[in-house]
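Novice: What would the 3D arrangement of this be:
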Amino acid sequence: MPNSAPEKIEARPLRHPWRVCFAVLLVVLAAWFIIDAARNEAYGWGTYFQYLFDTRIAVASLHTIVITLLAMIIGVVGGVLLAVLRLSPNPVLSAVAWVFLWIFRGTPVYVQLVFWGLLSALYQSINLGFAEISLEGVLTNAFVLAVLGLGLNEAAYMSEIVRSGISSVPEGQKEASKALGMGWAMTMRRTVLPQAMRIIIPPTGNEFISLLKTSSLVVAIPYTHEIFGRATDISAALFEPIPLLLVAATWYLVITSILMVGQHYLERYFERGATRELTARQLASLADAEGTIPRNISVIPDTQEGK
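Specialist: Prediction:
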């Protein structure tokens, strides 16, 4: 047989040349910035590495985490209470919750923290008529004021997250639980909350991470034992603000990265049961019975059916 002519291979043009050019440009700019920053003495890299693991900064990071945890607890508990009040048929309770949200969501958190720091100038004690309660010990404690200021502000945002999560559960789920003889508490625990958590958890994780960074504003009270406040004190003594700001940014970045990983696994935990995995045989039987294939069902090959 005669030799067949060799097949011609046609060169295919690059589908998205501008994407490649843009990606290369970004890589070049990032490399230039890193090299330039490494050579720039104004960054003070020597001071940066000297104070990166300083004991004062490490202790300040613990203060930051504690403030964030306590404020988030107040925010979650207060958010649940406010969400219940917003959903209450009582117009007075609903109005009280609305006014709270209007004030704390409508004013900057920095202004609120400054006001909390000046609260001792307004109230030294509370006169109940039969007794007088001194507030000097509470209103002069910067740590307590920082936790309360951040916590109440966070409660205003968490209330909307909780309310939207509870409202996303269909009424039929609650009615079915009541038909099975479940009380209100068991219905919330076994039916409503497990489904609402898929809506509540992602924004709550974001709020927690945002609250950690917002804690740097408690210097307005003033409370300077957290990361940013301590870094500011050290930089004021050294007259080198840039390397200490980089130290503070590094600590915030590390802590938020850890929290993001925890948020990822927490979301995966509450997403269980949102999708179903069926074998090809089970899927064929389901299709024959219903005539349709649900979109949220993934297929497992028959070779894995026995696993």
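Novice: contacts and neighbour counts: CA atoms only from here.
Specialist: Will do.
Novice: Check which residues of whichever strand or helix holds residue 262 are buried.
Specialist: In this assignment (DSSP states H and E), residue 262 forms part of helix 241-270. Buried residues in helix 241-270, defined by neighbour count with 16 or more other CA atoms under 10 Å: 241-248, 251-252, 256, 259-260, 263, 267, 270.
Novice: helices and strands around the helix or strand that comes right after that helix, which ones?
Specialist: Using DSSP H and E, the helix or strand that follows helix 241-270 in sequence is strand 276-279. Under the contact criterion of 3 or more CA pairs under 8 Å, 6 or more residues apart in numbering; DSSP states H and E, strand 276-279 touches strand 297-300.
Novice: one more to put side by side:
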Amino acid sequence: MTANAEIDLPFTNGVKRVKLSHPLRWVTGIICIIFLALLFRAFANGQIEWSYVGQFLTAKAILFGFGNTLLMTVLAMALGIALGLLAALMRLSDNPVASTVAGGYIWFFRGTPVYLQLLLWFNLALIFPVMGIPGLWEARTVDIMTPFWAALLGLGVCQGAYTAEVIRAGILSVDAGQVEAAKAIGMRRSQVLHHVVLPQTLRVITPPIGNEVIGMLKHTSLAAVISYHEIMHTASMIYFVNNRVMEMLIVCSIYYLATVTLLSIGQSFLEKRLGRSLSRSSAKVKIEEGVGA
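Specialist: Just a heads-up that it's a prediction; the model follows:
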């Protein structure tokens, strides 16, 4: 019996359906299980003091560093989204100056590594020793550009360049005909934005923005190079003292994996919520079109 004859179609009454065998799936599954078992056994019997992992998992220094990691993730993403929205609108503007400035911003900050940008912000005092308004307020740049502000600007400004392209793509994905149709039935510009453009844009950009948030969580570890006290920097300071390198790295891995898991669940929930909102908005527009007709 061929594979086509095994499909259960309405006109195949009386034909016995035969399931195809997939021996390769079983072989692949067994290999994966064996590999995971060996990996688990290697870590369980390796030279890892798991008691140190449990001890430092709730240490005050680690919790403080993890709190700084979350704080920097939230603030840098907020700055990145704000700058990204502004840059996206400027890129879509008919004003050539605004479009060129936004394009230059995106080109520079997407073209240089985050690591490099963090060092540039942190060492800004080498170029501008003093910052402020002459005669009104002045301060030494080295006092202003602390590791916190250097990390926030380095991560947030760079993120804005990537977010700008995500938002711009989301806005361009909305069919222009829908906007014209909404205006034709008498919807104001704010109504078109709220009921037509924004719901569809949010639905399109939510997955990539969610990925950017997860990426930002991990990129905060780069701020250790400028001595920002996030979890990786704190862990390194501890293992320089007790020489428990792998144990401290495992502690950091647990925190990162747990946070990414929660963020992924939240992203999935938000995507479903926005999907329902889009369906309701589309239904409302259809009703208004019917009333207008």
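Novice: about what we covered before: with structure 2 overlaid, report how far the helix holding residue 262 of structure 1 is off on average.
Specialist: Following superposition, helix 241-270 of structure 1 is found to deviate from structure 2 by 0.6 Å on average (mean CA distance after the TM-score superposition for structure 1).
Novice: Please work out which residues of structure 2 line up with that helix.
Specialist: Helix 241-270 of structure 1 corresponds to residues 245-274 of structure 2 when matched by TM-score structural alignment.
Novice: roughly how far out does that stretch sit from the chain middle?
Specialist: 12 Å (CA atoms, centre = their mean, to the nearest Å).
Novice: Please apply the same query to stretch 31-39 of structure 1.
Specialist: The answer for stretch 31-39 of structure 1 is 32 Å, by CA atoms, centre = their mean.
Novice: Residue 196 of structure 2 reaches residue 179, doesn't it?
Specialist: Yes: taking CA atoms under 8 Å as the definition, residue 196 of structure 2 is a contact partner of residue 179 at 6.9 Å.
Novice: Neighbour count: those two, which is higher?
Specialist: The residue with more neighbours, out of residue 196 of structure 2 and residue 179, is residue 196; 20 against 17, by other CA atoms under 10 Å.
Novice: so what corresponds to that one in structure 1?
Specialist: Alignment note (TM-score structural alignment): residue 196 of structure 2 maps to residue 191 of structure 1.
Novice: Relative to residue 275 of structure 1, how far out is its match?
Specialist: When CA to CA, to the nearest Å is the yardstick, residue 191 of structure 1 and residue 275 of structure 1 sit 17 Å from each other.
Novice: what does residue 71 of structure 2 align to in structure 1?
Specialist: By TM-score structural alignment, residue 71 of structure 2 lines up with residue 66 in structure 1.
Novice: Can you give me the neighbour number for that match?
Specialist: Residue 66 of structure 1: 15 surrounding residues under other CA under 10 Å.
Novice: Please give the element, helix or strand, for it.
Specialist: According to DSSP H and E, residue 66 of structure 1 maps onto helix 55-87.
Novice: Can you list the helices and strands that the helix holding residue 262 of structure 1 packs against?
Specialist: helix 45-51, helix 193-214, helix 227-238.
Novice: can you put those helices in JSON lines and add distance to residue 115 of structure 1?
Specialist: Listed next are these as JSON lines, based on distance: least, CA to CA, whole Å:
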{"stretch": "helix 45-51", "distance to residue 115 of structure 1": "33"}
{"stretch": "helix 193-214", "distance to residue 115 of structure 1": "16"}
{"stretch": "helix 227-238", "distance to residue 115 of structure 1": "18"}
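Novice: can I assume residue 208 of structure 1 is in contact with residue 72?
Specialist: Yes: counting by CA under 8 Å, residue 72 is a contact partner of residue 208 of structure 1 at 6.7 Å.
Novice: Compare the two (neighbour count), which wins?
Specialist: Taking other CA under 10 Å, residue 208 of structure 1 and residue 72 do not tie; residue 72 has more neighbours (26 against 21).
Novice: Which parts of the stretch 1-150 of structure 2 are strands?
Specialist: Applying DSSP state E, counting those that start in this stretch to the stretch 1-150 of structure 2 gives strands spanning 130-133, 137-140.
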